[in-house]
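Student: Have a look at this prediction, sequence included:
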Amino acid sequence: MEQQGQSSDSAHSYVIEMAQLANELTGKLDALNSSQAPVGGGRSSCPIIVAKVRDLTRNVDCGEYDPDHVAIGPYNYPRPQSRSPHLAMEHDKLTSLGKLLSAARAMRPDMTVNVYINELRCLEESVRNCYANTFADMTSEQFVRMLLLDGCYILSRLVGFQAQPADDASVTVEVGVPSANRAEALAVVRDVFYLAENQIPFFVLEKIGELTALDGKDRVIKKITEYALDLMRRQKYKEAAPAMVPPQPTVPGNLLHLLHMHLKPAPPSAPPAATVNDSDQVRRWRSATEYSFAGVKFKGRAMNEKGMRSILDVKLNRGGSTLEVPRLDIDSETWRLLRNLMELEQRNREAVGSHVTAYCVFMSQVACTTKDVELLSKRDVIVHGHGNNDEVAKCFADLCKGIQFDPDDPECNYLRETCWILEKRSRSSSRRWMAWLRRKYFRNPWLVIGLLAAVVGLACEVVQAVYSVLS
């Protein structure tokens, strides 16, 4: 009887434990489902997730991901003053709030800061869903305060809401015109546009603009998209064409995503020279000097030349002998922008794709040595102002360290077919031999003339010998 009692007690405990486990899992499932449900007045979770840069990537060059002038968003809250003495202080952001509030009161005299706070509080849950981190250490008050000040700072710099007539230039900050000095303006643009962690959702900017002016939401979209387009055009990353084209305009998730929307490879204009099967593996690109040894020529193209719309439009001619690559103008911000665009893709592949990563992998492997950079510079594929080619080659070699990318996945690698065609050409012994002959002898016209004379002389001797035998 005692054993039966012990057995009954253990069975009862087991049932209780299983019931507790079921309740725990049910609660977590309910929480998961509620976090995926539409929030914020019908707005679904943001399709673009802002995530912390992983240590494996950040350790290559942490300076490429940290703000120098202005810290934006919850990843940089509270703002460590020790990071940079030039980070925008609380006073700068409060001043921006004052400018927008004055502009709002010019149209709505009863507008107060409390109206901004209440509207942003309604968006708080939607905004939190746009980040990979929950930021449980930030209270609702801190989070909304951060959104308001950061959003006002960005809008005062990029849009320029005004509280007085348009002829009063002292109040307006026009698009493309630095509000203080050029160096400071460039630093602000670099921090708010280029950095993957230094972002707040675009719909926050829209909401603040909507509260500030009657046409505020439309003005935010128009002015900031114009600013981004001009930025990409001046950096020679893309030709002058809008990123959001009707009838299906795509509203960006944040400012970095807006830049990313400009970089999409053009569809192929000619049928492929070869068909790549799913079983074929491309593995990796060869270096530019290896391709040159196999007879592949590189040719740099400027924007708008032969249909080049962005730096991603790498094209192989029909014969597979010339690779046309958009000219890449390298400056101090090139590596920062490319790295952060890749980080955006690493966390949002389904939403934005991986074409920038595919392009960076291509360039990092083709231009990974000093001789490769020298060759590509001569072919006008790369233009740089660095002291020497060694520095550029090292930057290319380090560009994709820590990046996850499958070159054999056609959905990830839009250049997979091009890579495979060049690989087949590089493995061809006859093509390599002909390329060696051209490099060795055909570059010198006197050697070519001498070779032709030798061939003609040999042919004459053969003919003479044949006639002698016949006679």
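Tutor: Done, it's in. Residues are numbered from 1 along each chain as shown.
Student: rest of the way, CA atoms for contacts and neighbours
Tutor: Will do.
Student: list the buried ones in the helix or strand harbouring Leu120?
Tutor: Leu120 belongs to helix 113-128 when elements are defined using DSSP states H and E. Using 16 or more other CA atoms under 10 Å as the test for burial, helix 113-128 gives Tyr116, Ile117, Leu120, Arg121, Leu123, Glu124, Ser126, Val127, Arg128.
Student: residues contacting the second one?
Tutor: Neighbouring residues of Ile117 by CA atoms under 8 Å, 6 or more residues apart in numbering: Val144, Arg145, Leu148.
Student: measure it to Thr26 for me?
Tutor: Remark: distance between Ile117 and Thr26 (CA to CA, to the nearest Å) = 35 Å.
Student: Same check on Glu239?
Tutor: Distance of Glu239 to Thr26, given as CA to CA: 52 Å.
Student: Settle it for me: which of those two has more neighbours?
Tutor: Remark: of Glu239 and Thr26, Glu239 carries more neighbours, 21 against 12, as counted by other CA atoms under 10 Å.
Student: Wait, that one touches Ile311, no?
Tutor: No: Glu239 lies out of contact with Ile311 (CA atoms under 8 Å); the separation is 9.3 Å.
Student: Show me where the chain has its strands.
Tutor: 297-301, 315-316, 322-326, 328-330, 382-384 (DSSP state E).
Student: what's in contact with the shortest one?
Tutor: Okay, so that is strand 315-316. Under the criterion CA under 8 Å, 6+ apart, residues Thr322, Leu323, Glu324, Val325, Thr418 lie in contact with strand 315-316.
Student: Presented hereafter is structure B, for comparison with structure A:
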Amino acid sequence: MVIVSAKELLSSYLITLKLRETFGANLPKTSTSTSTDSAGLLLDQQPHHHQPQDLSLRNQHQDPASTSVHVVIPNDKAEIKPIEEGRPDERTPSRGKPVWIISIRDSLNQARQDDAARSWSKVWIYRIPHYLRDGEDRAYIPQIVSLGPYHHGRKRFGQMDRHKWRALHRVLRRTRHNIKLYLDAVNELEEKARACYDGQIALSRNKFTEMMVLYGCFILELFRGVEEGFEKLGYPSNDPVFSMTGSMHRIQRDMIMLENQIPMFILDRLLVIQLGDRYQKRWVEKLALGFLDPLNPTDESLTQSDRNKLQSSRSMKTFDPFSDCQSELHCLELFRRSLLSSCPKHVPRNGTKPRSNKNWVADKRRQQLIHCVTELREAGIKFRMRKTDRFWDIEFKNGVLHIPRILIHHGTQPLFLNLIAFEQSHFGCSNEVTTYAVFMDNLINSPEDVGYLHNCGIIEPWLGSNAEVADLFNRLCQEVVFDISDSYLSTLFAEVNQYYGHPWNAWRASLKHKHFSNPWAIISLIAAVVLLLLTGAQTFYGVYGYYRPASS
């Protein structure tokens, strides 16, 4: 009996070693404790001479993926303890905590660090929200040149990147400066510049500084070339980029895209180094406005006398886009401020006062703020072009809408879309451009509306048909959210709708449209009235003569 027991013990031990060799690579470390594990169930212990049979039975009824085998080998016994556990990837052997719990804690720690390290009030350069980007990628993504970290390093901009290095080389050769001078100056502003961007920028400090210097010098060469002349800066007249060729307009459009911006203080620091004693305060902002001026949608046909009259008639002081600008300003916001010169700001309501949901427009199709041109004309409202250099300066007086002239070209849609995206993204930003876009979107419902406004001189389409212009305005505010009562046109909306709702205005307009639309209609109406009067007179005298015959 002793010999038989030893053989059984030896056989059990060999089977145990084989099982350990087979499953050891896929299981947690073995434990020498006989206590019940907190994540599993310890099975009943069985005599060793029955262990192989019991193990085979368990393997037939248990899922191998959910069962692990812990082997404990004392001096004279071999004991197998199956323990029911969760999935192997949900448990850390060292701490005994599920991996997903650790992942949640790591994410919360990262969020705490982000909140502590970032100040959202410093963010000025945003990524376009997905709800605005849908279907309009070409209006938000630069086409030939990237000027910020969001699109840095993309292969599609590789050709233009070579011209950026060429511009930097030209600057260093012209100023006889060492590149280290620019790198050290911008490196001091690295943290401030990085904080202007929304989200984490996956660039090291040195790479970020290098990018700011390279892109900044390239932008300044464009600014100065347009202002002073590229040949004066040393570029040949047939230069593919640094000359007044067709590519310049495409670069200008890329430079007003929200995701393609560089903080103005970076450009200012680089310009100070380049010019030295010749530098003048706010020079870089003035150069930027001069470079972006071709994208201005306002009327440029005004004579100098008209401009002088407008300036003298304005009670407000001349607009200075730099008077209250923050250091985080960029080209898009600077251009926006210049467009909105002296724009009447609606006094914002107290932030503690709850806002009514009915005043919010999430989709222009849900609420019509003002009727379209065709419907307003039927109600007797007239349209006149207003002579002003400010496209947003709309006025309603005595049933007449006075709307400034606006130029429609290839850069109009990207300009308005990016200005609207900035107003939608930046906390505390006013919504003048958004309000104007909503006004024009509601006003135009068909190509016929565009055609009538064009005949009035209000819309000047430099390219495209009336249908394309109508589609342009109808696509500007697909997912725009803004407060109607907190807009500078809120009073105008109310006045126009009140005039439209008066029935007498509609009757008078219908009469004029049907009977006084052209001279022939007027002549016909007068003839009909005269004929009616003569017929009435003839009838009167006939009846009068019947009842009162003439005395003999």
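Tutor: Received, thanks. Fair warning: this is a prediction, and the values are worked out from it, not measured in the lab.
Student: What would you report as the TM-score here?
Tutor: Once the chains are laid over each other, their TM-score by TM-score structural alignment, normalised by the length of structure 1 reads 0.75; 408 aligned residues with a CA RMSD of 4.0 Å.
Student: Highest neighbour count among the contacts of strand 315-316 of structure 1?
Tutor: Val325 (24 neighbours).
Student: and that one, what pairs with it in structure 2?
Tutor: When structure 2 is aligned by TM-score structural alignment, the residue opposite Val325 of structure 1 is Ile403.
Student: One more: Ile224 of structure 1?
Tutor: For Ile224 of structure 1, the equivalent position in structure 2 is taken to be Ala288, counting by TM-score structural alignment.
Student: what about the nearest residue to its match once chain neighbours are set aside, neighbour count?
Tutor: Nearest non-adjacent residue to Ala288 of structure 2, counting by CA to CA, 6 or more residues apart in numbering: Phe223, 6.1 Å away. A count of nearby residues for Phe223 of structure 2, using other CA under 10 Å, gives 22.
Student: tell me the contacts of Phe223 of structure 2?
Tutor: For Phe223 of structure 2, the residues meeting the contact criterion (CA under 8 Å, 6+ apart) are Leu287, Ala288, Gly290, Phe291.
Student: Quick check: the first one touching Arg224?
Tutor: Yes: the pair Leu287 of structure 2 and Arg224 qualifies as a contact (CA under 8 Å) at a distance of 6.9 Å.
Student: still on that earlier bit, number of nearby residues for the match of Ile224 of structure 1?
Tutor: 24.
Student: Please apply the same query to the one 3 residues further on.
Tutor: Other residues lying near Phe291 of structure 2 total 20 when counted by other CA under 10 Å.
Student: Could you dump the contacts of Phe223 of structure 2 into a markdown table and include distance to Lys387 of structure 2?
Tutor: Formatted as a markdown table, the contacts of Phe223 of structure 2 follow (distance: CA to CA, whole Å):
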| residue | distance to Lys387 of structure 2 |
| --- | --- |
| Leu287 | 27 |
| Ala288 | 26 |
| Gly290 | 23 |
| Phe291 | 25 |
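Student: Which contacts among those does structure 1 share?
Tutor: Checking the contacts of Phe223 of structure 2 against structure 1 (both residues aligned by TM-score structural alignment, their matches' CA atoms under 8 Å), the contacts still present are Leu287, Ala288, Phe291.
Student: Ignoring the adjacent residues along the chain, who's closest to the last one?
Tutor: Taking CA to CA, 6+ apart as the measure, Phe291 of structure 2 lies nearest to Phe223, with 5.8 Å between them; neighbours along the chain are not counted.
Student: do the same with the first one
Tutor: Nearest non-adjacent residue to Leu287 of structure 2, counting by CA to CA, 6+ apart: Phe223, 5.6 Å away.
Student: circling back: nearest to Ile449 of structure 1, out of the contacts of strand 315-316 of structure 1: which one, please.
Tutor: The shortest separation between Ile449 of structure 1 and any of the contacts of strand 315-316 of structure 1 is 26.5 Å, and it belongs to Thr322 (by CA to CA).
Student: Quickly note the distance from the closest one to Leu376 of structure 1.
Tutor: As for Thr322 of structure 1, its distance to Leu376 of structure 1 is 13 Å (criterion: CA to CA).
Student: do the same with Leu415 of structure 1
Tutor: Applying CA to CA, one obtains 19 Å for the distance of Leu415 of structure 1 from Leu376 of structure 1.
Student: These two: which has the busier surroundings?
Tutor: Between Leu415 of structure 1 and Leu376, counted using other CA under 10 Å, the more crowded position is Leu376 (23 against 20).
Student: Contact partners for the aligned residue in structure 2 for that one?
Tutor: Taking TM-score structural alignment, the alignment pairs Leu376 of structure 1 with Leu453 from structure 2. For Leu453 of structure 2, the contact set (CA under 8 Å, 6+ apart) comprises Phe383, Ile459.
Student: at 6 Å instead, please
Tutor: The contact partners of Leu453 of structure 2, taken as CA atoms under 6 Å, 6 or more residues apart in numbering, are Ile459.
Student: Please name the nearest non-neighbouring residue to the corresponding residue of structure 2 for Ser140 of structure 1.
Tutor: Under the alignment (TM-score structural alignment), Ser140 of structure 1 pairs with Arg205 of structure 2. Counting by CA to CA, 6+ apart, Glu190 is the residue found nearest to Arg205 of structure 2 once chain neighbours are left out, at 7.1 Å.
Student: could you measure the one you found against Thr209 of structure 2, distance?
Tutor: Distance, Glu190 of structure 2 to Thr209 of structure 2, by CA to CA: 6 Å.
Student: just Ser56 of structure 2 next, same as before
Tutor: Distance of Ser56 of structure 2 to Thr209 of structure 2, given as CA to CA: 67 Å.
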